[in-house]
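Visitor: coords please:
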Amino acid sequence: MTTDQWGVRVPTGKGEEVRQALLREGALDLTLKVLHDGDALVFPVLSERGDTSRYSFAEQPDCTVLPRHELVGGIAIMQEDDPVGAAAILASRPSLHTVLFPTSEVSGEFRTREYVVLAGTDTTRTEVVEHGHRFAVDLAGAYFSARLSTERQRLAEKTREHELVLDMFAGVGPFAITLAPRAALVVAADLNPRAVLLLIENMKKNRATNVLPLLADARRLDAILPWKFDRIVMNLPLAGTEFLPEAFRLVRPGGTIHFYSLVSKEGEHLGRIRELGGVEVTERVVRSYSPGQWHAVYDIVAE
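Guide: Okay, the predicted model is just below:
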């Protein structure tokens, strides 16, 4: 039997890399077979994304369907408080050590949430391996999204070796450290002391000697930093809009701002961006977030 589903089409040579990324995100539909389409592979995914189209997939025979979950390193995060399902997830992959259920939304100025352990080791700490980098993560102590691994690679490919880069909401450093091998200097700022400690740990893990960690409020960066930046990353999707004026003060003329936000309509922030001085703006869907809402990125060239 075949099923019509959303799919991500990639060159065969990138197949395993993309498959692993989709597994980490919890986005891969494991009930359907990967489609071979000429010199490309098409992976079935659970929801529409910026890079998806509809395809017909063959169903996996005798497939055991696990409860919906997201993988972050050795931790699985469930969408429901289901200890039986958690035990099944834990048994399904030898690499897993813990299954968590979030008991709160991401909130507060440190962007953290609370969890209960449903199965496995009583911890919220793990290590994430992503495109050759290793990140120590504590899900209860600092924000981290495995779902942005493809975005981090996209920005790394755009970064040039002479660039000064600012990550305004660095967290444990995944964007900053991914961009560092291609940049002259990356300033990685965050207000959360726990996040900055993990960032420093991750700099050591990845030998990122050109990353400058900074414990600071993004509202004060213009007063602290002596530079204008070629590229600025703004990954604060729930509240980033209020920091856009600060980003425009810090970017050099012709520099680029990558602004991530949760939106409910196309072009939601275009008016404000152009008002502040965005002369070229490209809006892309990164992933669906909830019914009627999605995670978007605005790539902005400043005047």
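Visitor: contacts, neighbours, all on C-alpha from now
Guide: OK.
Visitor: how far out from the middle of the chain is stretch 221-230?
Guide: Taking C-alpha atoms, centre = their mean, to the nearest Å, one finds the center of stretch 221-230 at 25 Å from the center of the full chain.
Visitor: need the contact partners of it.
Guide: Residues outside stretch 221-230 that contact it (C-alpha atoms under 8 Å, 6 or more residues apart in numbering) are 163, 164, 165, 166, 246, 249, 250, 251, 252, 254, 255, 256.
Visitor: let me see the ranges of the strands in the stretch 201-303 of the chain.
Guide: Counting by DSSP state E, counting those that start in this stretch, the stretch 201-303 of the chain has strands at residues 211-215, 229-235, 251-263, 278-290, 293-302.
Visitor: tally of neighbours for residue 14?
Guide: Look at residue 14: counted by other C-alpha atoms under 10 Å, it has 11 neighbours.
Visitor: ignore the last one, residue 134
Guide: 17.
Visitor: please provide the structure for the following sequence as well, for comparison with the first:
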Amino acid sequence: MDDEERVRRWCRRVEKRRAEAERQALIAGGLLDRGVRPCADGDDLLLPLVERVEGAEEAMFKPFPHHEDLPRHELVGGIAIMQEEDRAGAARVLASRPSLHTVLFPTSAVEGEFRTREFLVLAGEETTQTVVTEHGHHFVVDLARAYFSARLSTERQRVCDEMTEGERVVDMFAGVGPFALTLADRASLVVAADLNPAAVSLLCENIRKNQKTNVIPVLADAIHLPGVFGRTFDRVIMNLPMESVQFLGAAFALCRPGGTIHFYALVDEEGKYLDAIRAFPVAEVRERRVRSYSPAEWHAVYEIEVGG
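Guide: Purely as a prediction, here's the structure:
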């Protein structure tokens, strides 16, 4: 194939021995571009992405021959979520992958204190529930009852890889438990809290499914957690991108000096929340772009080392 027939894509560079595990994680997160072929570069493999993410680079790829032009969609386990109400397109998407059982179209935004959406089934089984597999973990998800984003799969594993053995962790907005159960691999204790009873019910199911004995599910408003647990945690996860800033005080009241807070937010400019963060005792803060969210916004994480 000539260079003129190649296409430029963002990609993730991984060692060949880790390529299959990373490929599966990108598929689970809806980030792998299946329209082009991965390509080798020395001892590495370049995996093409549908969007720019942290650490991505650009490269040229060969498209797969006769690739079917499917409507844009996001994969969450065995469910595809389409961007348009297109039943004919949904039927093509459903037929394109044996692992799919349902195609949905969201009929509302993520809204309400429980961060849920309403969906219309366009094709397949009449369900909003599926099982998502990430890095060896299995999460029962019900998209209509509890918010879940598969696109943070790589981010969750990155945080886990940075941890030291035996840390005490609190996930302030745990949902069905993807962060909590991933970090439980290295933590001595994970407190996983959520305000949504349906999310906590699924969280309990996922704790059993993954056979974790060091995760404590808590049905609670995160603002009240410091009154129960105090400043006893080495790491705090704050993944409530549109509202986390109002819980910064609670996060600092939960994290011991020298510990780390991972504060996730949607931003439209670099450093947007630095002033709000520095109103608290901060030893160091680093801002990272996690993924694109819209043409003008991106999902960022502020990694905060708590001061004394």
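Visitor: TM-score for this pair?
Guide: Overlay of the two chains. TM-score (TM-score structural alignment, normalised by the length of structure 1): 0.97; 303 aligned residues with a C-alpha RMSD of 1.2 Å.
Visitor: ok, back up a step: buried subset of the contacts of stretch 221-230 of structure 1 as a PyMOL selection?
Guide: Per 16 or more other C-alpha atoms under 10 Å, the buried members of the contacts of stretch 221-230 of structure 1 correspond to this PyMOL selection:
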select buried, resi 163+164+165+166+250+251+252+254+255+256
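Visitor: of all the contacts of stretch 221-230 of structure 1, which comes closest to residue 186 of structure 1?
Guide: Residue 186 of structure 1 has its nearest neighbour among these in residue 165, at 4.6 Å by C-alpha to C-alpha.
Visitor: what lines up with that closest one in structure 2?
Guide: Here residue 165 of structure 1 is matched to residue 169 in structure 2, going by TM-score structural alignment.
Visitor: can you redo the contacts of stretch 221-230 of structure 1 as a markdown table with distance to residue 238 of structure 1?
Guide: Formatted as a markdown table, the contacts of stretch 221-230 of structure 1 follow (distance: C-alpha to C-alpha, whole Å):
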| residue | distance to residue 238 of structure 1 |
| --- | --- |
| 163 | 28 |
| 164 | 26 |
| 165 | 22 |
| 166 | 19 |
| 246 | 16 |
| 249 | 21 |
| 250 | 21 |
| 251 | 22 |
| 252 | 25 |
| 254 | 26 |
| 255 | 24 |
| 256 | 21 |
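Visitor: can you pick out the most distant pair from the contacts of stretch 221-230 of structure 1?
Guide: It's 163 and 246 that sit farthest apart of the contacts of stretch 221-230 of structure 1, by C-alpha to C-alpha, at 19.1 Å.
Visitor: which secondary structure state does the counterpart of residue 192 of structure 2 in structure 1 sit in?
Guide: Following TM-score structural alignment, the counterpart assigned to residue 192 of structure 2 within structure 1 is residue 188. With DSSP: H, G, I helix; E, B strand; the rest coil as the basis, residue 188 of structure 1 sits in strand.
Visitor: how about the contacts made by residue 188 of structure 1?
Guide: Contacts of residue 188 of structure 1 (C-alpha under 8 Å, 6+ apart): 166, 167, 168, 169, 170, 173, 176, 211, 212, 213, 214.
Visitor: how close does it sit to residue 242 of structure 1?
Guide: Distance from residue 188 of structure 1 to residue 242 of structure 1, counting by C-alpha to C-alpha, to the nearest Å: 19 Å.
Visitor: what is the burial count for residue 206 of structure 2?
Guide: 22.
Visitor: skip the chain neighbours and tell me the closest residue to it.
Guide: Closest residue in space to residue 206 of structure 2, ignoring its immediate chain neighbours: residue 139 at 5.7 Å, by C-alpha to C-alpha, 6 or more residues apart in numbering.
Visitor: isn't the one you found right up against residue 131?
Guide: Yes - under the criterion of C-alpha atoms under 8 Å, residue 139 of structure 2 makes contact with residue 131 at 5.5 Å.
Visitor: higher neighbour count, these two?
Guide: When residue 139 of structure 2 and residue 131 are compared for neighbours, residue 139 comes out ahead with 23 against 15, by other C-alpha under 10 Å.
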